[in-house]
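K.L.:
Give me the fold of what follows.
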Amino acid sequence: MDMELELPNTVQVLPSLDTTVGYIKEDSLITKDRDKGSPARVCRSQLIIMLPASAAHIILLLVIFGLLTWWKRTRKGQSELPPGPAPLPLLGNILQVNPKTFLQSLNKLRKEYGPVFTVYFGSRPVVMLCGYEVVKEALVDHRDAFSARGKIPVAEHILKGFGITAGNGERSKQLRRFSLLTLRDFGMGKRSIEERIQEEAKCLVEEFHKTQGMPFDPTFLLACAVSNVICSIVFGQRFDYKDERFLSLLNNINKILLFMNSTLGLVFFNFHKLLRHIPGPHHREMKHLSDLKDFVQEKVRVSQETLNPCSPENYIECFLIKMQKEHQNPNTEFHLQNLVASTINLFFAGTETVNTTLRYGFLILIRYQEIQGMVQKEIDSVIGRKRLPTVEDRSRMPYTDAVIHEIQRFSDIIPTGLPHSATRAISFRGYLIPKGTDVYPLLTTVLQDPNEFTNPAEFNPGRFLDEFGCIRKSEAFMPFSAGKRMCLGEGLARMELFIFFTSILQKFNLTCTGPSEEIDLTPQPSSAGHLPRKYCLSALPRH
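P.N.:
I've put the predicted structure just below:
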């Protein structure tokens, strides 16, 4: 039922608004007639806004939009949510949650309100979960209740909710099941994908050799190597590191991630329903995702023309065959929109997380030369200097495995995790979380939980080793999240991290130009992610 809202007098006496406001659905808009002085009424719906000529007009539209959405939210009753700072109409808790210091702001609120609290992103309430016990209770003990994906505005804006990451219900179940089976059949944990990673590791070693021991920024080379692994899986081919199409692909991925970790990205996250209708720099950033979508759509078109149903060679071809089998099912989730979106999801899941972890890991090993030396000693003992590392070697290299675990825990590259959403109203720790409420399991509070990891700010691989020197598992080790929405590429990522780390350390000593003890391991400032500070390394061949 549509409701009507009388505009306050303060709005009616603002300067004249020479702009057009309309609706994209059946709802109508009645504005004040300046001559007749008739009352203004606005029906609740979704606005299309033509940008006005002055800042005052923009403010007017923001106020109207905020009051409408605020009224809608308060009508639903949010009083039983966990505690949190009092929000303002439209702005929510922007005063308490500074986009420039987002994580620090959340940590401050945690100290004030406890491990479960609510903040408002604009007019939308979001429940924050902190610490291993709380996150485990939600994602593991109540996995069904928190198995829906929360809002990801950047993906929703371009991908329209399609794909593995943003999908919910049957869409999520079917696409995740298909993707896991496909990755497994193509060698996830078997030889075929392992050989592709080994091939790329050899290329990466060759590129490191070309630097001749001179300092260089490893970001580009690591991005090329990791991206080529996922390219071989989804497209069935790898690219030369100088291929223009490949470089464009990497640039788009990098730009999107920088935007998502920027202040502007967080502002867009909070106010996307309004900002997507207003011109600005955020649309330029959105174009990078549109370009990536175009790239994938072209690859899909080529695969449709060359498809051999009897011998699929990559993820896209497997998906196309599944589409053919289900073409008579009116409710199928196997269609082109989900294929394109799922392919893009795999790129993000399989590219930037591994790339960033490798970059952070190499910086850490340059800082702690003695740990680097102990890893190399184990490599020499188990693998030697000549043959390629294999996944089977990992079980015989507990110290190296522990170092990689600690790199993942310490670097903590996705501190907020991906948003979840309540599939039903649930009573959680004495509070009622309504159905559809977004929930953030703050993974950083798990990986840095002092109750689970003693002195969490210290880099200590020994925490993952028992008294016999064997690998020690920890339930609080959640770099891939937990529960039904945990990262489906965990196995692939772990394989890549082991082979890339050992392949480089097998051949090179990693150093820097200045004193290693002065290296700053704190992440560079960003709104939501943990990225290593820019650095250069020297790869000196081991003799």
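K.L.:
Please count neighbours and contacts with C-alpha atoms only from this point.
P.N.:
Will do.
K.L.:
Show me the strands in the stretch 101-250 of the chain, by range?
P.N.:
Taking DSSP state E, counting those that start in this stretch to define them, one finds strands in the stretch 101-250 of the chain at 116-121, 124-129, 148-149.
K.L.:
tell me the most buried of the ones you listed?
P.N.:
Using mean count of other Cα atoms under 10 Å, the stretch among these with the largest mean neighbour count is strand 148-149, at a mean of 24.
K.L.:
Could you pull out the buried residues of the longest helix seen in the chain?
P.N.:
Ranked by number of residues, the top helix in the chain under DSSP state H is helix 336-367. Using 16 or more other Cα atoms under 10 Å as the test for burial, helix 336-367 gives 336, 338-367.
K.L.:
next up, for comparison:
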Amino acid sequence: MEWAGTFILLLVVFISCYLLISSKRKQLHKGRLPPGPTPLPLIGNFLQIKPTETLKSLLKLREKYGPVLTVYFGPHPVLVLCGHQAVKEALIDKAEEFSGRITTPSLVPAFQEYGVSFSNGARWKEMRQFSLTVLRSFGMGKRSIEERIQEEGQFLLEEFRKTKENPFDPTFFLSRAFSNIICSIIFGKRFDYEDKEFQALMVMTNKFVWEMSTSWAQFYNIYGNYLNYIPGISNTIYDAMDMKLFIAKRIKKNQETLDPNLLRDYIDCFLIQMEKEKDNPGSEFIMQNLEGNILNLFIGGTETGASTLRYGFLLLMKYSEVQAKVHEEIDRVIGRNRIPNTGDRRQMPYTDAVIHEVQRYSDVIPMNMAHMVTCDTEFRGYHIPKGMMVLPLLSTVLHDPTMFKYPNAFNPENFLDEYGCFKMNDAFVPFSSGKRICLGESLARMELFLFFTTILQNFQLKSLVPPEDIDLAFQKSGFANIPPFYQLSVIPR
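P.N.:
Model prediction:
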């Protein structure tokens, strides 16, 4: 039992040292960090933040401490920003200072701080610039990618027609459509919807977002530094290994057939750059970054758009008058016989407003991805130290009552002026804002408009239950707001 006594003694010494350091740290920061609830040693604000409902807990604290507050995840202070003005001042007005990224513990197994979304410094800047260049070279924001989306929309239509008005769950129909667009850029091809490997990949992607949004993942993000000392605990966090194996397989295939004179996709472009920089020991064009970039782009390009449209269909069935107005505008501007194009958007203010309102109300990534302060900075009279984690709560911007007429209701008038013309709102930030804004924003906006109008041009969405009985509550609310699963029927128009 001698070892037990030694362990207890060491534990007492550790706790005593920690409390002393913690006390000194609090004295140092007192009056310099924004206000917030008093943290307890080791567990921080465990009593105020319910790990299974992180966002709700933070919103409750905002009511007491205001739009800029400090909370403690375990021993670590976290700057929480609420509302349009506070988030804008940080991510736009002080963009460089707030451009860092902290990889929360639940995401570490999957990304290990590699890839464009979870890296920092020179690595992040180089990966972001390279990825943007390649995405644009393969058509993002151009007519060529619009044609691919239109083509995919026709494949999606055919799948809907096959249901023959029978009820079905649209989840994987939409995931496969959105995924095929990013696949055409990353892997140089689209997949047949019946491809078993592709179907398995959709299940993996859906599982990843689900796992990252569970209560356990939220708890782990707050107390991971302690939990990792428990043997085997890290094995309970989803590491996306099945997705990584798929990506590694595709990379190997490209390596075996690589032709420097014929760049087929994102992987080819990265492999060529790897070869160019093979003698540079400090090069960021390494396999870990290639795999990380693909995982970032694939998940972002699949699940966020598909979830938004899935929730949008549910909203249109609940608010049938909105669906009827969209049908009327589509018939008037596009008609029933030609494929919608992005140029139609300018003549369709109501449909455009509905799509924006769906994005706002679906609030897909409510807490944003965690930012980090890159250097000591002054913010609203407070001193924010380098390396401090920042949570710019996008949900509080998208529901800001000072920016939206109907912040807590689904109402397209949030994006219409008094004349019925479309009106953009500065608080529309579903893609975040500042230097870490989503790489694929222009692609996602094009996909949502074309898929939305293509489906509504051809079908009426019919719920299996009366509109008043449709439940809009999210299944999970953590890393993502996950829409409820449901079934619908599509009736040819």
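K.L.:
Just give the TM-score of the two.
P.N.:
Between these two chains, after superposing, the TM-score reads 0.94 (TM-score structural alignment, normalised by the length of the second structure); 490 aligned residues with a Cα RMSD of 2.2 Å.
K.L.:
sorry, back to before: can you check which of the strands of the stretch 101-250 of the first structure gets nearest to Cys231 of the first structure?
P.N.:
Comparison of these against Cys231 of the first structure by Cα to Cα identifies strand 148-149 as nearest, at 25.7 Å.
K.L.:
how far out from the middle of the chain is the closest one?
P.N.:
Its chain's average C-alpha position is 14 Å from that of strand 148-149 of the first structure, according to Cα atoms, centre = their mean, to the nearest Å.
K.L.:
Just give me the neighbour total for the closest residue to Glu378 of the second structure other than its chain neighbours.
P.N.:
Excluding the flanking residues, the one nearest Glu378 of the second structure by Cα to Cα, 6 or more residues apart in numbering is Ile384, at 6.1 Å. Ile384 of the second structure sits with 24 neighbouring residues when counted by other Cα atoms under 10 Å.
K.L.:
ditto for Gln328 of the first structure
P.N.:
Using other Cα under 10 Å, Gln328 of the first structure has 9 other residues around it.
K.L.:
That one falls within a helix, correct?
P.N.:
No. Counting by DSSP: H, G, I helix; E, B strand; the rest coil, Gln328 of the first structure is not found in a helix; it is coil.
K.L.:
rewinding a little: with distance to Gly236 of the first structure as new columns, can the strands of the stretch 101-250 of the first structure be given to me in a markdown table?
P.N.:
Formatted as a markdown table, the strands of the stretch 101-250 of the first structure follow (distance: least, Cα to Cα, whole Å):
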| stretch | distance to Gly236 of the first structure |
| --- | --- |
| strand 116-121 | 41 |
| strand 124-129 | 40 |
| strand 148-149 | 29 |
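K.L.:
Can you say which of these is nearest to Gly491 of the first structure?
P.N.:
Taking these one by one with Cα to Cα, strand 148-149 is closest: 21.3 Å.
K.L.:
which part of the second structure lines up with the closest one?
P.N.:
Aligning strand 148-149 of the first structure against the second structure (TM-score structural alignment) gives residues 100-101.
K.L.:
Report the mean deviation for that stretch after fitting onto the first structure.
P.N.:
When the first structure is superposed, stretch 100-101 of the second structure averages 0.8 Å from its matched positions, counting by mean Cα distance after the TM-score superposition for the first structure.
K.L.:
quick revisit: was I right to think the residue nearest to Glu378 of the second structure contacts Val68?
P.N.:
No. Shown here, Ile384 of the second structure and Val68 do not form a contact pair, counting by Cα atoms under 8 Å, at 11.5 Å.
K.L.:
burial measure for the aligned partner of Val134 of the first structure in the second structure, as a count.
P.N.:
The alignment partner of Val134 of the first structure in the second structure, by TM-score structural alignment, is Ala86. By other Cα under 10 Å, 20 other residues sit near Ala86 of the second structure.
K.L.:
The first structure: which residue goes with Gly292 of the second structure?
P.N.:
Using TM-score structural alignment, the equivalent of Gly292 of the second structure in the first structure is Ala341.
K.L.:
What residues does that match make contact with?
P.N.:
Neighbouring residues of Ala341 of the first structure by Cα atoms under 8 Å, 6 or more residues apart in numbering: 159, 162-164, 293.
K.L.:
ok, now with 7 Å
P.N.:
159, 162-163 (Cα atoms under 7 Å, 6 or more residues apart in numbering).
K.L.:
Turn these into a markdown table, including distance to Gly150 of the first structure.
P.N.:
Converted to a markdown table, the contacts of Ala341 of the first structure look like this (distance: Cα to Cα, whole Å):
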| residue | distance to Gly150 of the first structure |
| --- | --- |
| Leu159 | 15 |
| Phe162 | 13 |
| Gly163 | 14 |
